[in-house]
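Enquirer: Build me a structure from this.
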Amino acid sequence: MTPSILEERIASLRRNLMRANAASEQQLEFAHITVGEEPWIRAFNEIRRNSAKDLKMLEALVAEVADGNIDPGQAWQSYSDIECLSEEVFRECLEVLGGLVFRDMRLDEKICLFADELIKECAKSVGKMPTIVIPSPDRVPPVDMRRIAHIRFPEWDVWTLPLVAHEYGRVAIVETEQANEFATETAHEAYLGLAGGRAVTPEAVEQRVRLLLADAFATFTNGPAYACALMLLRLDMVAPSPASRELVRQRADMVRGVIDALDTRGMIKAQIHQELASCWDQAIESLPPDDAEEADPLGALALEPADVFSALEQAFYPGAAYTPAHWSNAMRWGSDWLEQLDKGQNPARPADVLKTHRLRDALNASWYVRIQRPEWATEGAAVTQELCQEIIDGRGRGGQGHVRGESRPPGGG
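Expert: Down below sits the predicted model:
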């Protein structure tokens, strides 16, 4: 008997899911990276688990079709639903395998290595497992439960490095009970507050809330470096739609508010945040006003950054937050570099790098200089990479695993 189109589609999808499942179980070998360590094991386990789940649903559909116990229209809809879920599995499988190949070729100027370390620092400070980092060709919408962070090509350098903390923040919030409850409750309250306005769905409100909370987390853990990278290099000032532009404003307001909350001594505002805010406000004022008819229905959503900061303090370990003491260290390193630049000298790596220092210390010191010396961007990137490597090497000397300057996953040999 000639198979129907639906049966052919089901058979094809089944083969593809089996390929994805098999790919996640292969013992992959690379010249410069080792994948048999966390968190890569978790990424492959996730692919295997999701592909197996989709296969199980597909087999159930096959049985229903064979027994004639399902309406053809419903059968097509069920197939379409499973196919949609499977596309996410295929995309993740390709991202992980492609990212591994790219990283093994070491074409990323060691930025993935530094991103690994930055995420490991965040993960350790909040008591969670780190995520993997892979190169990405374009904007990849982060998903809260996917344990993958992206470094976007071709903009990968130390200046955009703090942005990976946002994607890790989504995962950390989901995996931390108190933070996740805060996100859910905040989204519910926000939805109730918006219900009387233009039509919005609870899902859209929660997605927006969690995105803003991830920005808050990244600022909370990495300080002004994240705010500078986000506001100066990432947020699209001329986003194509009013809704996109409103989201840009909300994200900037969140990171600025969290900086104000953590800046208990007023040092960050005096040294960097005031200039950053001034640049941002001038750029916003130069844009044409949006048509009220096209306004973002989520534009009225308002989260108080001080309340969010307080919730993050309560949800995560005390050592997770970026503090005025951390900024004092960054300012000291940055001031030394500025003094050397004034004298026409090449900035030297600080002499007081300790095992307790983190990559965020180097990134904040660098942004402290760049805000005052924008022309320092190219030279500063090289200086910062050297300092980041010294911080990593210092951990190796302390028995925490020496990284030999190649782009590889955490724990790779």
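Enquirer: contacts and neighbour counts: CA atoms only from here.
Expert: Noted.
Enquirer: State the next helix or strand along the chain beyond the lengthiest helix in the chain.
Expert: The longest helix of the chain (DSSP state H) is helix 72-105. Per DSSP states H and E, the first helix or strand lying C-terminal to helix 72-105 is helix 111-126.
Enquirer: what's the spacing between that next one and its chain's center?
Expert: Relative to its parent chain, helix 111-126 has a centroid offset of 11 Å by Cα atoms, centre = their mean, to the nearest Å.
Enquirer: In terms of secondary structure, what does that helix contact?
Expert: strand 132-136, helix 164-175, helix 359-372 (3 or more Cα pairs under 8 Å, 6 or more residues apart in numbering; DSSP states H and E).
Enquirer: Redo those as TSV? Include mean neighbour count and distance to residue 400.
Expert: Shown next, in TSV, are those (neighbours: other Cα atoms under 10 Å; distance: least, Cα to Cα, whole Å):
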stretch	mean neighbour count	distance to residue 400
strand 132-136	25	19
helix 164-175	24	22
helix 359-372	24	15
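Enquirer: In a markdown table: these, plus distance to residue 378.
Expert: Listed next are those as a markdown table, based on distance: least, Cα to Cα, whole Å:
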| stretch | distance to residue 378 |
| --- | --- |
| strand 132-136 | 21 |
| helix 164-175 | 21 |
| helix 359-372 | 10 |
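Enquirer: for comparison, sequence B:
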Amino acid sequence: MTDDDADVVLRAGLAEAQRECVQIQLWLSERETHPFGGDSKSMDRALGSLLNEAWTLSRRARSELRAGKLSDAWATYAELQRHLPSLSTELLALIGGTYLMRNNLDDMRPRYDKDDELIGPDQPISFSEVARGLLNDLSSRAGKLNGSLLIVGEERQGPVPATIIRLRFPSCDLWNLPFIAHEYGYLVAQKDPPDAFRSMRDEVRRLVDPGTHGGDPPDAACYLPEVQRLWHQNLDPDLADPSGATDTGPLRELADRQVAHLCRLFADAFATYFAGPAYVYALLRLRFRPDPSLTEPGATLPSFVQRFFFAYETLRLLDTTEELYNEPPLSDIFAGETPFQNETNRTTGLYNEWRIALAGAGLAEDVQEQDRIYESARASLQPWLDQVWTALRNRDWLGRRAVPHVYWDWADALELRDHLSAPPKLKLQHWAVVNAAWLARIKEGENAVQPIEVEALRLLDAKQPRQGANAPEPADPGPGPSQADVNLVRRALARTPNTLRFFDSDTANTPVGGRLGERTSIIEALAGNVPATDAYARLTDPGRS
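Expert: Below is the predicted model:
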């Protein structure tokens, strides 16, 4: 072999990698002949940065090769080959998800037997479209990752290389919608988390390496068993792993796995915090498995009991942190009761369902053993839950309006639960409908799932107006302001605390039968809510009918 032949294999490999990059670029390029038309823009937004990274690695390898730095070029080429599979996998998932949506293969209308007729509205209801509405709502509440792309496809297991949210196929139904909040939270945890969680995540990654500390950290029990064993091997040479688990490669992989587990737990808390009890119900009823995954962490997921602990305890914190809901009008709606008291009741609520599932699966028939399994999760993970809860409540990250949404959705859901077929006449949030459906399922039992699903889908259908809300009915029009109008406007302004304070000040300083001064900020805050806008018009112009 001559010197000229020394790099022939590398040159061939780089040429093939470049061909792959060009092929991917064609899929991401907007053009008239693109098979998915305008969707190419979304695909480019989601994967453009990953493709740019591939091109950067390709150019660097070629530059090193021209400079005679053969070993460096090989190292860069190896990095490129590690990068390309994740890029092509994400693209393939996008292609499949887009195809499903464009051909109405993600239709949410229920069919309980392969020979059944589809049940519900005449037109298909796209799971992807409904899910996108829920995702947009989450994005507006958390103020994070606007423009994230959502697809139906293979459920993601490992770290997130692109801002793409994958939802499990073929679980394209109403009851799986809460998992949107989890997948979105998982993306947030890795791409744009609260500063407090970012610091926590980075510290967890650092501490996986036993060389960074001389003993177990205070939260040692939170870490994977493999990480804890690695620490002990480092302290006791007689326990050293002959396979070289502390080598850079295996250590990096173990750290990646540990961080992925932490981000999944964050996502369970995030989903409960923003989507409410519907997520905890879905997690327990649709993800409980009577197998080793119940108590043993998997390659990319924490054990089920760890995930249920994080979700259920977050709901308990939302229920017991009174400062979040103890001011009017929320305090008036819940009338001195805690919002999630039924769900967090250990003898009748979600925890009791956990016990029943364990007993029914033959895993723990004794109550003490059921409690022991759950409390083992608390014993190991409570320090991390405390930190995640603090991070989620950080108003610098979420903004002032983020927290109350789950309470308003729940108040609406409690009223809507018994009226899915004939809802009240004000606009509802998507998440209120999802929570109402789960509430109705819990109340009516599994035999009522089909009619509940059909009625909830009618409300969620993007092609139909969404109606209903937990609010007073507007009063009959007449001269002078009425308390019903005041209550209606206050309800509509509850999501904008500053504007609500202005309104309360105006009403407090206006005598009965008097006219309120009109505020542009209030008119803008009420935009889109016709009944509340009309009520405010009557308050600012008592003669208006």
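Enquirer: buried residues in the longest helix of the first structure?
Expert: Across helix 72-105 of the first structure, burial judged by 16 or more other Cα atoms under 10 Å covers 75-76, 78-79, 82-83, 86, 89-90, 92-93, 95-97, 99-104.
Enquirer: Could you check the angle that helix makes with helix 111-126?
Expert: Computed by axes from the mean of the first three to the mean of the last three Cα atoms, to 10 degrees, the angle separating helix 72-105 of the first structure from helix 111-126 equals 110 degrees.
Enquirer: Under the alignment, what does residue 270 of the first structure map to in the second structure?
Expert: Using TM-score structural alignment as the criterion, the counterpart of residue 270 of the first structure in the second structure is residue 342.
Enquirer: Correct me if wrong: its match contacts residue 351.
Expert: No: with contacts counted by Cα atoms under 8 Å, residue 342 of the second structure stays clear of residue 351, the gap being 10.5 Å.
Enquirer: neighbour-wise, which of these two wins?
Expert: residue 351 (20 against 12; other Cα atoms under 10 Å).
Enquirer: what's the helix or strand for the more buried one?
Expert: For residue 351 of the second structure, the host element (DSSP H and E) is helix 350-360.
Enquirer: Could you list the buried residues of that helix?
Expert: Buried, per 16+ other Cα under 10 Å, within helix 350-360 of the second structure: 350, 351, 352, 353, 354, 355, 356, 357, 358, 359.
Enquirer: which residues does the second one contact?
Expert: When you say that, I think you mean residue 351 of the second structure. Contacts here follow Cα atoms under 8 Å, 6 or more residues apart in numbering; on that basis residue 351 of the second structure touches 312, 344, 345.
Enquirer: do you know how far it is from residue 413 of the second structure?
Expert: 21 Å (Cα to Cα, to the nearest Å).
Enquirer: Over to the first one?
Expert: The span separating residue 350 of the second structure from residue 413 of the second structure equals 17 Å under the rule Cα to Cα.
Enquirer: now do the fifth one
Expert: Going from residue 354 of the second structure to residue 413 of the second structure by Cα to Cα gives 23 Å.
Enquirer: ok, which stretches of the stretch 151-300 of the second structure are helices?
Expert: For the stretch 151-300 of the second structure, the helices defined by DSSP state H, counting those that start in this stretch cover 179-191, 195-208, 225-235, 248-275, 277-287.
Enquirer: Which stretch among the ones you listed approaches residue 371 of the second structure most closely?
Expert: Smallest distance to residue 371 of the second structure across these (Cα to Cα): 15.8 Å, for helix 277-287.
Enquirer: and that closest one, which residues are buried?
Expert: 277, 278, 279, 280, 281, 282, 283, 284.
Enquirer: how much does it stray from the first structure?
Expert: Average distance, helix 277-287 of the second structure versus aligned residues of the first structure after superposition (mean Cα distance after the TM-score superposition for the first structure): 1.1 Å.
Enquirer: Tell me the residue in the first structure aligned with residue 86 of the second structure.
Expert: When the first structure is aligned by TM-score structural alignment, residue 86 of the second structure is paired with residue 88.
Enquirer: same deal with residue 372 of the second structure?
Expert: So, by TM-score structural alignment, residue 372 of the second structure is left unmatched.
Enquirer: next SSE after the one helix or strand residue 372 of the second structure maps to?
Expert: Per DSSP H and E: residue 372 of the second structure is located in helix 367-392. Remark: after helix 367-392 of the second structure, the chain's next helix or strand is helix 395-398, criterion DSSP H and E.
Enquirer: same for that next one, what does it pack against?
Expert: helix 127-142.
Enquirer: The helix it packs on vs the first structure, mean deviation?
Expert: Here helix 127-142 of the second structure, set against the first structure after superposition, deviates by a mean of 0.6 Å using mean Cα distance after the TM-score superposition for the first structure.
Enquirer: Onto which residues of the first structure does that helix map?
Expert: Here helix 127-142 of the second structure aligns to the first structure at residues 111-126, judged by TM-score structural alignment.
Enquirer: ok, the residue lying closest to residue 378 of the second structure once chain neighbours are set aside - how many residues close by?
Expert: In space, and not counting its chain neighbours, residue 378 of the second structure is closest to residue 309: 7.0 Å by Cα to Cα, 6 or more residues apart in numbering. By other Cα under 10 Å, 25 other residues sit near residue 309 of the second structure.
Enquirer: Good, we can wrap up now.
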